[in-house]
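Trainee: Could you look at this predicted model? Sequence included:
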Amino acid sequence: MKKCFAGMLGILVILGGVLAGCGASSNNETGGNVSKSSMAFEYKTLTFDNYGREVTITAKPTKVLTLGPNTTELFVALGLTDFIIGNSLDNHSRGALPEYEGDYARIPELTYGSATREAVITSGADFIYGIDWEFGSEGLDEKELAGMGIPSYKNSASTMDDIYQEIRDIGQIFEIEVTAEQYVTKQQERIAAVQEKIKGKEPVKVLVYDSGGDGVFTAGKSNFETLLIEFAGGKNIFDDIADQQWTTVSYEEVLKRKPDVILIHDYDIPSLEQKISDIKNDPALSQLESVQNGNFVAISLESVLPGNRMAYTVETLAKGFYPELFD
């Protein structure tokens, strides 16, 4: 028995040595791969140029605030709903697109209107993706938030390349690069299909009507909406106001430019119906042929903000501008 045991022990020792040798050889050949595999679980620090402001992300966020219905719905569209712990500005929303309603409804509301400093800093958030007007002199202080360990990425696109880059950056931050790139590609394909359909058509002259009062509150050249109008075959009649995203213009100036279509923003107050009534009963605007013919196109405000709806909005506007092409 002792001899058998000794023999067996010797065999085990030899086998152990052989296996150890094989293991060592394997590690030497693929040591880099093993190292990379183990490092795949480590989050690489990311630095972004966010419209002239450097944003550094050192860890994958898990508690996100999305400030603005457009930023919230973009997260939903990219499959990131479960990361959101609060959103803002639902007062500027007419609700999510049908395919996103269920997920959007699960998101807690941080504030109905603009986010407040107190609500943000007590939320427990570790990342903010917010529309630009939620920051600045009348909003949140990005430097202060960063000092509290809450990095913020501003949604401030004025070109398609801008918003596509925002989507790609979000893809990097949340390690869904493929999903983000596929989303960008799909948007580009849908917009290209609309442009093919309206090719050769004379641009429709469009007045953006957000609200009335002492004049018409409308969109200037640098407004993202102006770009969407152009992709849909229209021309913002105030695209010569280059230095402002939003501006108030006189009724007299509107009459001079004779818009073919009145593009009305639909959000909570006043209602779309009230805005149309105000336009029809306005002494100046009622003189427009487009008003007399009822050439109104309605769009929810979040649909003309940079986010996930670029293709949807171009499709919607094109149908309103050229209904005969889409019957």
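Mentor: That came in fine, so what should we check first?
Trainee: Please count neighbours and contacts with C-alpha atoms only from this point.
Mentor: OK.
Trainee: any idea which helix or strand comes after the helix of greatest length in the chain?
Mentor: When the chain is parsed with DSSP state H, its longest helix is helix 2-39. Proceeding N to C from helix 2-39, the next assigned helix or strand is strand 46-50, under DSSP states H and E.
Trainee: elements contacting that next one?
Mentor: strand 53-57 (3 or more Cα pairs under 8 Å, 6 or more residues apart in numbering; DSSP states H and E).
Trainee: between the strand it packs on and strand 46-50, how big is the angle?
Mentor: Here strand 53-57 points in a direction 150 degrees away from that of strand 46-50 (axes from the mean of the first three to the mean of the last three Cα atoms, to 10 degrees).
Trainee: who touches stretch 165-184?
Mentor: Outside stretch 165-184, the residues that touch it by Cα atoms under 8 Å, 6 or more residues apart in numbering are 46, 48, 57, 60, 61, 78, 155, 157, 164.
Trainee: Which single one of those is nearest to residue 295?
Mentor: residue 157 (29.0 Å; Cα to Cα).
Trainee: Wait, a helix at the closest one?
Mentor: No. With DSSP: H, G, I helix; E, B strand; the rest coil as the criterion, residue 157 is coil rather than part of a helix.
Trainee: Comparison target below:
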Amino acid sequence: MRSSRLITAIAVACVLGTTACGAEVQEAPKNASGESVTVTNCGAPLTVDGVPERVVTNDTGITEMMLALGLADRLVGYTSYPGKERDIATSPWRADFERVPPLGDAFTREVVQAAAPDFVFAGWNYGFKESTGLTPDWVRSIGAVPYQLTEACRQPGTKRRGVMEPLDALYTDLTNLGEIFGVRDEADELISRYRDQVAAAADGAPAGQEPARVFLFDSATPEPFTSGRTAAPSQIIREAGGTNIFDDLNDSWTTTSWEAAAQRDPQAIVIVDYGAGPENSVQAKIDHLRAQPLMAGTTAVRENNIIALPYAALVESPRNPQAVVTVADFLRSKGY
């Protein structure tokens, strides 16, 4: 979602065992005869020869996609951000995280290369950056396949991100991973369940009234960092029966202004909970909103219509459908 912090990387490379917590874990099925699979990734064909066996991921939401598909045994490590412990503690795949080696808080060339991957799953501003030199082209140069997070695909000719509806991006990535790793049936089952979950939440929205105006508050540096139309929160809010006040911005995670946020008078606010440092705590962000002169007068702040969700629930991840349910329940509780 955001630029990576400059933190000393710890490179770890190891192969996981096949059992955890007393449960027997079966090896993920392979493509027939290890044949090549071609999928479309960020608008271009991506061919993978055989089933990847040494996967490195960046970010908790991306890692959870692999875990949701039962592919923990393919992961040789993941990187994330300071505070990821909050994500892991709330993760439905917490036990799987305990089996996968953490590679530190910095997604760097050194960390990736030390893990000797054959497949690297990240996204633009979710690890891939020209400024660090860790790009899909560099991943290819070390003999690995780069897979790009669909939510973070760049719009042609620009650095704006997002080329489809955010939940469609999730379903696309699950389908592609299912093809690549030979678990397409599992992917299809997940997608069907997620679609039903989202539809049920959307059906609960009250009829005959305007959707609640919702502001996604990530951070302030010093202007607010928020979600445009192509980031996951915008569709999460919409399916929950609200409307993202910055849905008109044709970008994913982006910076706007306090003036613009206040003028749109949000009736509810969703805070991104990073769990990293006192300035990133939920209470610190609530205090910031109350102290911000323009925001203090908005309906959401006056009436304390504020909810926080973990970071991994609000970036593209298999937690998105449950996030729709959580936000929908919150809006209903506030009369929206």
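Mentor: Right, received. Where do you want to start? Computed from a predicted structure; not experimentally measured.
Trainee: So after superposing, what's the score?
Mentor: The TM-score (TM-score structural alignment, normalised by the length of structure 1) is 0.82; 286 aligned residues with a Cα RMSD of 2.1 Å.
Trainee: Most neighbours out of the contacts of stretch 165-184 of structure 1, which is it?
Mentor: residue 155 (26 neighbours; other Cα atoms under 10 Å).
Trainee: coming back round to it: may I see the contacts of stretch 165-184 of structure 1 organised as CSV, with distance to residue 92 of structure 1 added?
Mentor: Below are those laid out as CSV (distance: Cα to Cα, whole Å):
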residue, distance to residue 92 of structure 1
46, 32
48, 28
57, 29
60, 29
61, 26
78, 21
155, 16
157, 18
164, 23
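Trainee: Pull the most distant pair out of these.
Mentor: So, these by Cα to Cα: farthest apart are 60 and 157, at 23.2 Å.
Trainee: Please pull up the equivalent of residue 248 of structure 2 in structure 1.
Mentor: With TM-score structural alignment as the criterion, residue 248 of structure 2 lines up with residue 240 in structure 1.
Trainee: separation between the residue nearest to its match when sequence neighbours are not counted and residue 230 of structure 1?
Mentor: Nearest-residue entry for residue 240 of structure 1: residue 221, 6.1 Å, with adjacent residues in sequence omitted and distances by Cα to Cα, 6 or more residues apart in numbering. To residue 230 of structure 1, residue 221 of structure 1 is 11 Å away according to Cα to Cα, to the nearest Å.
Trainee: So in structure 2, which helix runs the longest?
Mentor: Assignment by DSSP H gives helix 184-203 as the longest helix of structure 2.
Trainee: Now do that one: which range of structure 1 does it align onto?
Mentor: Mapping helix 184-203 of structure 2 onto structure 1 (TM-score structural alignment) gives residues 177-196.
Trainee: what ranges do the helices span in the stretch 101-250 of structure 1?
Mentor: 101-105, 117-121, 142-147, 160-173, 177-197, 224-231 (DSSP state H, counting those that start in this stretch).
Trainee: From those, pick the one with the highest average neighbour count.
Mentor: Most buried of those by mean neighbour count (mean count of other Cα atoms under 10 Å) is helix 224-231; its value is a mean of 23.
Trainee: what packs against it?
Mentor: Looks like helix 224-231 of structure 1 contacts strand 234-236, helix 310-321 (3+ Cα pairs under 8 Å, 6+ apart).
Trainee: can you put these in TSV and add distance to residue 258 of structure 1?
Mentor: Below are those laid out as TSV (distance: least, Cα to Cα, whole Å):
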stretch	distance to residue 258 of structure 1
strand 234-236	11
helix 310-321	15
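Trainee: Mean neighbour count added to these, as a markdown table?
Mentor: Converted to a markdown table, those look like this (neighbours: other Cα atoms under 10 Å):
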| stretch | mean neighbour count |
| --- | --- |
| strand 234-236 | 24 |
| helix 310-321 | 22 |
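Trainee: Of all those, which one comes closest to residue 109 of structure 1?
Mentor: Nearest of these (Cα to Cα): helix 310-321, 24.3 Å.
Trainee: Where in structure 2 does that closest one fall?
Mentor: Going by TM-score structural alignment: helix 310-321 of structure 1 matches residues 320-331.
Trainee: Identify each buried residue in stretch 98-108 of structure 2, please.
Mentor: Of all the residues in stretch 98-108 of structure 2, those buried under the rule 16 or more other Cα atoms under 10 Å are 99, 100, 101, 102, 103, 104, 105, 106, 107, 108.
Trainee: wait, what's in contact with the counterpart of residue 75 of structure 2 in structure 1?
Mentor: By TM-score structural alignment, residue 75 of structure 2 lines up with residue 84 in structure 1. Counting by Cα under 8 Å, 6+ apart, residue 84 of structure 1 touches 62, 63, 64, 65, 66, 107, 108.
Trainee: Going by neighbour count, which of the residues you listed are buried?
Mentor: The neighbour-count criterion (16+ other Cα under 10 Å) marks 63, 64, 65, 66, 107 among the contacts of residue 84 of structure 1 as buried.
Trainee: Need the counterpart of residue 212 of structure 1 in structure 2.
Mentor: Using TM-score structural alignment, residue 212 of structure 1 pairs with residue 220 in structure 2.
Trainee: Look up how far residue 246 of structure 2 lies from that match.
Mentor: 16 Å.
Trainee: of the two, who's got more company?
Mentor: Set residue 220 of structure 2 next to residue 246 and count neighbours by other Cα under 10 Å: residue 246 wins out with 22 against 18.
Trainee: Pull the number of nearby residues for the closest residue to the more buried one other than its chain neighbours.
Mentor: Spatially, and ignoring its direct neighbours in sequence, residue 246 of structure 2 is nearest to residue 228 (5.4 Å; Cα to Cα, 6+ apart). Other residues near residue 228 of structure 2 come to 26 when the count uses other Cα under 10 Å.
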